[in-house]
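Colleague: predicted model and sequence below, questions to follow.
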Amino acid sequence: MSRTRIALVFSAAVVLTAGACAPQPGSTTSAASSSGASTAPTCTVDALALHEKGRLTVATDSPAYSPWFEENTPANGKGFESAVAYAVAEKLGFQKDQVKWVVEPFAHSYAPGAKNFDFDINQISITPQRAQAVDFSSSYYKADQAILTLDNSKFANATSLAGFKDAKVGVQVATTSYQAVLDQLKPSQQPGVFNTTNDEVNALKNGQIDAIVTDLPTVFYLAGAELDNAKIVGQFGYAGGTPEEFGLLLSKGSKLTPCVNKALDALKADGTLSKLSSQWLSASANVPALKP
């Protein structure tokens, strides 16, 4: 996948909740950890429980795709999730050169056990199942699922989720998109599962699949930067119409979780998350909502 930033300018922001006109980053979810919530956390750098003393270690997958990261370089501060990570770091008291990035494959991130990072930021949806093994922060972004196909596909003019019953749909491994496809598209054949978004795009080009399902911002990027003949068919909510919520992932019972939540609360309150969302994830609201 190309690492060059594509300036995708659209007419309005993604409609995420009734009456909203821009991506609304950050709302506390029931799956988010409440570790340490009973007392006010001490969140000075010296007091933080860190993987490496005096340094904030942040994880994400590789390759790191736009619009979440740019140029496959998380440390450059470009892209929504890179910018959010550095904003959280600043609220915690770290300078940019005190942030260290490490690679953590998406499917490994929420496995039980010790972590080699302080938090992971990688479009990881907060779910009760995952929260049994790891901590999640409150959410920093919400997004619907969307369906992408080629403009000459027989599915390009589908007006409902049922229209994809006979489609071969591609999803990325270990994502909530897989379950969303099973629950709401209910295809007659099992979805094709791919290791990376790049693999999904190649499969679509080669006719191995008929459509891709992933979050709406990523669909906009793929349609604008990776495919010349793509069509965004529509969007749909996950889990009964509720948009997916992305959270920072921490080790289970991490003493850092309440401090990360405190930092995110401050970023919501001062408008930083909204500003970063508008800067990096602005997208068209003119994508039809697909009903069952």
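Modeller: That came through, no problem.
Colleague: going forward, measure contacts and count neighbours with C-alpha atoms only.
Modeller: Noted.
Colleague: assumed E81 was part of a helix.
Modeller: Yes. Counting by DSSP: H, G, I helix; E, B strand; the rest coil, E81 is part of a helix.
Colleague: for it, grab the count of nearby residues.
Modeller: For E81, the neighbour count with other CA atoms under 10 Å is 27.
Colleague: do the same with N229
Modeller: 13.
Colleague: go on, the one 3 residues further on?
Modeller: Neighbour count for I232, taken as other CA under 10 Å: 22.
Colleague: one more: E52?
Modeller: 12.
Colleague: contacting residues around it?
Modeller: By CA atoms under 8 Å, 6 or more residues apart in numbering, the contact list for E52 is empty.
Colleague: again, only this time at 10 Å
Modeller: Neighbouring residues of E52 by CA atoms under 10 Å, 6 or more residues apart in numbering: 100, 116-118.
Colleague: how far away is it from P258?
Modeller: Between E52 and P258 the computed distance is 18 Å (CA to CA, to the nearest Å).
Colleague: okay, now the one to match up with it:
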Amino acid sequence: MRTTIRGSALAALSVALLITTGCAPRDEADDTATDSGASPTAGDCEKDDLDTYSEGVLTVATDNPAYPPWFVDNDPSNGKGYESAVAYAIADQLGFAEDEVEWVKVPFNAVVSPGEKEFDFDVNQVSITPQRAKAVDFSSGYYDVRQAVVTTKGSSIEGVTSMAELQDARLGAQVGTTSYAAIGDQIQTSEEGAPFDTNDQAVQALENGQIDGIVVDLPTAYYMVAVQLSKGSIVGQLPLPDGEVEQFGAVLDLGSPLTDCVSQAVDTLRDDGTLAELEDQWLAQQGAPELS
């Protein structure tokens, strides 16, 4: 899943200039690096030894626009918002100062598609899935995801408490995401989910009564209800499928020489409590009921 916030309510936000570093791709020989299967040691991940896209710079990608609570003011470089803060925390673990981090704009579909990436890693609410892992590398998960259903007050699904009550609902989500997959795979609605290129298209369809609800990650659901929808309401969050935890991970080139080091950085941030602190700071919210 990739769940994003694409709200027309934020259209007035100023768009920060995200300057793409002009640089040549890595040498082909570098791209043939293979994973030895062993976890890197701290010495393996020294800044000067890292094969970054641009020498001496850590290039981080995300989509544009970039919305709260993952980013603030559509400016990933300000360190505000959960994913912006996580990216800078990873950079710090790798030895890069804030002024050595460059942000570039890359659409979600380009991030998860096969092909050489013009960045070191991407943070863009991309869920780790086996299918995607055939085309790109993922770091360890930096956020545990729960899916939720959003509707408007007075709709046919407001107040439902079970998955069975959503079977005949007209639900939509951003196409290509695990949110969209959940409509057919987990909720198993009687009609196919409505696909949207962006979440703000889904929001508009919900406001217009074209669909009954939107499936999206829980933090995005809270933001939709608070900002994007005039009378938004969270129906509830979906149970974890088969008890498995869905996670967002940083996306890297398939076979990237940086994958193990980025994963080591994320693992350290989880173990030392940094990820939990950033989650409390940027994603704090009241719990939503779980659908039975």
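Modeller: The structure has been received and is ready for your questions. No experiment lies behind these values; they were computed from the predicted model shown.
Colleague: show me the strands in the stretch 51-200 of structure 1, by range?
Modeller: For the stretch 51-200 of structure 1, the strands defined by DSSP state E, counting those that start in this stretch cover 56-60, 99-103, 119-120, 134-143, 145-150, 169-172, 192-194.
Colleague: for the ones you listed, which one sits closest to A180 of structure 1?
Modeller: The closest of those to A180 of structure 1 is strand 145-150. By CA to CA, the value is 8.1 Å.
Colleague: in structure 2, what residues pair with that closest one?
Modeller: Aligned using TM-score structural alignment, strand 145-150 of structure 1 spans residues 147-152 in structure 2.
Colleague: with stretch 264-284 of structure 1 instead?
Modeller: By TM-score structural alignment, stretch 264-284 of structure 1 lines up with residues 266-286 in structure 2.
Colleague: please apply the same query to stretch 122-131 of structure 1.
Modeller: Residue span in structure 2 matched to stretch 122-131 of structure 1, by TM-score structural alignment: 124-133.
Colleague: still touching in structure 2? Go through the contacts of E52 of structure 1.
Modeller: Retained in structure 2 by both residues aligned by TM-score structural alignment, their matches' CA atoms under 10 Å are the following of the contacts of E52 of structure 1: 100, 116-118.
Colleague: quick revisit: may I ask which two of the contacts of E52 of structure 1 are separated the most?
Modeller: The span of those, defined through CA to CA, is set by K100 and N116 at 11.1 Å.
Colleague: anything in contact with each of the two?
Modeller: Looking at what touches both K100 of structure 1 and N116 (by CA under 10 Å, 6+ apart), the common residues are 52, 57-59.
Colleague: which one in structure 1 is aligned with A202 of structure 2?
Modeller: A202 of structure 2 maps onto E200 in structure 1, by TM-score structural alignment.
Colleague: I'd say its match and V193 touch.
Modeller: Yes. The pair E200 of structure 1 / V193 is scored as a contact, 8.2 Å apart, by CA atoms under 10 Å.
Colleague: which one's more surrounded, those two?
Modeller: Neighbours were counted for E200 of structure 1 and for V193 using other CA under 10 Å; E200 has more, 23 against 16.
Colleague: quick check: the more buried one vs H51 of structure 1, distance?
Modeller: For E200 of structure 1, the distance to H51 of structure 1 - CA to CA - is 34 Å.
Colleague: measure R3 of structure 1 to S254 of structure 1 for me?
Modeller: Taken as CA to CA, the span from R3 of structure 1 to S254 of structure 1 is 33 Å.
Colleague: who's more crowded, these two?
Modeller: Using other CA under 10 Å as the criterion, R3 of structure 1 and S254 rank with S254 on top: 20 against 16.
Colleague: please name the residues that touch the more buried one.
Modeller: 33, 35-36, 49-50, 118-119, 134-136.
Colleague: and in structure 2, which of those residues remain?
Modeller: Contacts conserved in structure 2 for the contacts of S254 of structure 1, using both residues aligned by TM-score structural alignment, their matches' CA under 10 Å: 35, 49-50, 118-119, 134-136.
Colleague: who wins for most neighbours among those residues?
Modeller: F136 (34 neighbours).
Colleague: mind checking the end-to-end distance for stretch 118-137 of structure 1?
Modeller: Counting by CA to CA, you get 12 Å between the two ends of stretch 118-137 of structure 1.
Colleague: buried residues in it?
Modeller: 118-127, 130-131, 133-137 (16 or more other CA atoms under 10 Å).
Colleague: picking that back up, buried stuff in the match of stretch 264-284 of structure 1?
Modeller: Of the residues in stretch 266-286 of structure 2, 266-267, 269-270, 275, 278-279, 282-283 count as buried by neighbour count, 16+ other CA under 10 Å.
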